[in-house]
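Visitor: got a structure for you, letters missing:
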């Protein structure tokens, strides 16, 4: 099963995995102020999803496994060194 299919199977039916027209990082403060409640609605929709059986932390690889075994490993691996695409 591909990682997209696996993630989709875990999420609530209310969660849309595709973009609905805006990317938060591309909004200026005024634009974000007009629609920030939508972001919190999406977070709450994800929150009700059943995630039992998922072990580890980080993004899923193509084999649907996470890179880190613990939250501590995830935080150290994510923030210890400068990584491409992060400030």
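Guide: Arrived safely, thanks for sending. The structure presented is a predicted model; accordingly, all values stated were derived computationally and were not measured. Residues are numbered from 1 along each chain as shown.
Visitor: rest of the way, CA atoms for contacts and neighbours
Guide: Fine.
Visitor: helices or strands up against the helix or strand encompassing residue 67?
Guide: For residue 67, the host element (DSSP states H and E) is strand 66-68. Contact here means 3 or more CA pairs under 8 Å, 6 or more residues apart in numbering; DSSP states H and E; on that basis strand 66-68 packs against strand 57-60.
Visitor: what are the buried residues along the strand it packs on?
Guide: Neighbour-count burial for strand 57-60, counted by 16 or more other CA atoms under 10 Å, picks out 57, 58, 60.
Visitor: alongside the first one, take a look at this:
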């Protein structure tokens, strides 16, 4: 864990310097992405692909469905 924290601290000046351009572009700069990937903190994924496992995606969808059902019941829109 300490190694991870050290790598993040090393990148902070670079990421801070790239923040303004990232905000303008509304995405991470190429330089920031390369630095994160080189440090082993970020694995770039091609557009349309997911870095999450099937299990993680499944849990996310299940959680979202449960929240949607609860909201519907609170608003009186239940299908039961």
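Guide: Perfect, thanks for sending it. Model, not experiment: these values are computed from the prediction.
Visitor: quick TM-score on the pair, please.
Guide: Here the TM-score for the pair of chains, by TM-score structural alignment, normalised by the length of the second structure, is 0.31; 50 aligned residues with a CA RMSD of 4.5 Å.
Visitor: picking that back up, need the next SSE after the strand holding residue 67 of the first structure, C-terminal direction.
Guide: As assigned by DSSP H and E, the chain's next helix or strand after strand 66-68 of the first structure is helix 71-79.
Visitor: hmm, who's touching that next one?
Guide: Residues from elsewhere that reach helix 71-79 of the first structure (CA atoms under 8 Å, 6 or more residues apart in numbering): 56, 57, 58, 67, 68.
Visitor: against residue 29 of the first structure, how distant is the fourth one?
Guide: Going from residue 67 of the first structure to residue 29 of the first structure by CA to CA, to the nearest Å gives 34 Å.
Visitor: neighbour-wise, which of these two wins?
Guide: Per other CA atoms under 10 Å, whichever of residue 67 of the first structure and residue 29 has more neighbours is residue 67, with 15 against 9.
Visitor: which other helices and strands contact the lengthiest helix in the second structure?
Guide: Determined from DSSP state H, the single longest helix within the second structure is helix 2-25. Secondary-structure packing of helix 2-25 of the second structure (3+ CA pairs under 8 Å, 6+ apart): helix 30-38.
Visitor: longest helix of the first structure?
Guide: Max-length helix for the first structure by DSSP H is helix 29-47.
Visitor: follow-up on the earlier one: what's the closest of the contacts of helix 71-79 of the first structure to residue 8 of the first structure?
Guide: residue 58 (16.7 Å; CA to CA).
Visitor: quick one: residue 71 of the first structure from residue 4 of the first structure, how far?
Guide: According to CA to CA, residue 71 of the first structure and residue 4 of the first structure sit 23 Å apart.
Visitor: quick one on the thing from earlier: so for the longest helix of the first structure, what gets flagged as buried?
Guide: 32, 45, 46.
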